[in-house]
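[1] attaching a predicted model along with its sequence, questions to come.
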Amino acid sequence: MEIPVTGLMFHSDDSDPLHSHRLFITSWDSVPVHSHQFRGITSFDLGHRHQYAGTTEPAPTGVPHNHRYFTVTSVDDGHRHQISGVTGPAIPLPDVGHYHEFRGTTSVNGANPHTHQYSGQTST
C-alpha cells in the first residue's frame, strides 16, 4: 500500500558525524499537516530551573488532533532533562488558527535525582 507524502528536505550543516537531513512533511495521504513551536521554563526545584524549546510533530490540518512533542532542556546545575508528551486538543482562536496546551513532568536526572514540572501553550 502506498501513501502519497509531500514535503521538503533540508541539507544538514554537516555538524552531525552520521550526516542527516531534516524532513518537513507538508501533506500525508493528500491531507495538509502542520506543526507548532513550543518553549518555556520548568519549575524551580533544588535551587535551579531549566529552559526548553522545540517543534511538535506534524498533525493533520482541519480535523480534531493532538501533537506529540519531544525536546531536551538546557544544561543547568550540571545536567539536563528530557521533555516529551502529547498536547491537548486544538483550541480555536477567534480570527483564524489554533493553539494547544501541554504539561508534564521531565525525566529524572541530576546528581540528586529529581524532576521538574512544565506547562505552556504552543504557537498558533
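    Perfect, thanks for sending it.

[2] could you use CA atoms for every contact and neighbour count after this?
    OK.

[3] Arg105 against His114, yeah?
    Heads up, residue 105 is Thr, not Arg. No: using Cα atoms under 8 Å, Thr105 is not in contact with His114; the gap is 10.2 Å.

[4] these two: which is more packed in?
    Each of Thr105 and His114 has its neighbours counted (other Cα atoms under 10 Å); Thr105 has more, 17 against 13.

[5] against Ser84, how distant is the closest residue to the more buried one other than its chain neighbours?
    Once flanking residues are discounted, Thr105 sits nearest to Gln117: 4.6 Å by Cα to Cα, 6 or more residues apart in numbering. Here the criterion is Cα to Cα, to the nearest Å. By it, Gln117 lies 12 Å from Ser84.

[6] okay, pairing it with this:
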Amino acid sequence: MRTNLRGAVSNPTACSYRIAIHKKRGISIAKKKKYGKTQASVNRVRHRMEGVTSLVRGHRHLFSNVSDIVVRVPSARSHFHLFRAITTTADGHRHLYFGRTGLSINGTGAFGGGPNHFHRVDVLTQFTNGHRHRINGTTTTNRVIRDSRP
C-alpha cells in the first residue's frame, strides 16, 4: 500500500479510481474510492512537466516530474491530474512542490482526453530557507504508459 499526495491510501492493483474531495476543519482531503474491475496493470495517461522556477533571492531551481492520478470532472466534461516532486538543489537547498493541473485544454471525448490535450500548471513550492518559488507553465501532450500500476 502507498499513500497519495493528500494521504489517502491507494490500492496498487485497482484499475480505476474516483476521487472525492471532502472538507474537514477547512482542509481538503482527497479519498480514493475503487470501482470497476480489478487488474494487475492498466494503460494510464500521464503528462510531463519540466522547466525553471521563478527567480527568488538570486537563484532558480529546475523541476521535472510526471503527473500521477487522473481526476475526472463530469460536470465540466474534463479532468485534471495530481502531481508532487522535489526541485533540483540550488544555493544549498531544494523545494518540495505538489498540486493539481488545470482542466484539460484541446481535449476531445467525454472527459476532455485525446492525443493532443494538455494542462496548465501554476503552483508555489513549499517554504525552504524562508522563501518559495513559483512553478508556472503547461504540461506536455498526453503520453500513454502501457501496463502501468495506478
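    Done, it's in. What you see is a predicted model, and the numbers here were worked out from it, not measured in a lab.

[7] and the residue nearest to Thr105 of the first structure? What does it align with in the second structure?
    Taking TM-score structural alignment as the criterion, the aligned counterpart of Gln117 of the first structure in the second structure is Arg134.

[8] circling back to that earlier point, identify the contacts common to Gln117 and Ser84 of the first structure.
    The contact sets of Gln117 of the first structure and Ser84 overlap at Gly104, Thr106 (Cα atoms under 8 Å, 6 or more residues apart in numbering).

[9] where's the residue lying closest to Lys34 of the second structure once chain neighbours are set aside relative to Ile69 of the second structure, distance?
    Distance criterion Cα to Cα, 6+ apart; nearest residue to Lys34 of the second structure, sequence neighbours excluded, is Tyr17 at 4.9 Å. Using Cα to Cα, Tyr17 of the second structure is found at 9 Å from Ile69 of the second structure.

[10] over to Asp147 of the second structure?
    Separation of Asp147 of the second structure from Ile69 of the second structure (Cα to Cα) stands at 15 Å.

[11] looking at those two, which is more packed in?
    Shown here are Asp147 of the second structure and Ile69; by other Cα under 10 Å, Ile69 has more neighbours (20 against 11).

[12] verify the contact between that one and Leu82 for me.
    Yes: using Cα under 8 Å, Ile69 of the second structure is in contact with Leu82, at 5.3 Å.

[13] for Glu50 of the second structure, helix, strand, or coil?
    strand (DSSP: H, G, I helix; E, B strand; the rest coil).

[14] so who does it touch?
    The contact partners of Glu50 of the second structure, taken as Cα under 8 Å, 6+ apart, are Leu62, Phe63, Ser64, Asn65, Thr139.

[15] now, of these, which are buried?
    Buried members of the contacts of Glu50 of the second structure, scored by 16 or more other Cα atoms under 10 Å, are Leu62, Phe63, Asn65, Thr139.

[16] which secondary structure element contains the residue mapped onto the third one from the first structure?
    Taking TM-score structural alignment, the alignment pairs Asn65 of the second structure with Gly54 from the first structure. Counting by DSSP states H and E, the secondary-structure element that holds Gly54 of the first structure is strand 51-55.

[17] next SSE after that strand?
    Next in sequence after strand 51-55 of the first structure, counting helices and strands by DSSP H and E, comes strand 59-60.

[18] once aligned to the second structure, how far is the helix or strand that that next one is followed by on average?
    Next along the chain after strand 59-60 of the first structure, taking DSSP H and E as the criterion, comes strand 68-72. Aligned to the second structure and superposed, strand 68-72 of the first structure gives a mean residue distance of 0.6 Å (mean Cα distance after the TM-score superposition for the first structure).

[19] show residues contacting strand 68-72 of the first structure.
    52-57, 80-87.

[20] what's next to the next helix or strand after that strand, contact-wise?
    Per DSSP H and E, the first helix or strand lying C-terminal to strand 68-72 of the first structure is strand 82-86. Residues outside strand 82-86 of the first structure that contact it (Cα under 8 Å, 6+ apart) are 66-73, 102-107.

[21] sweet, I'm off.
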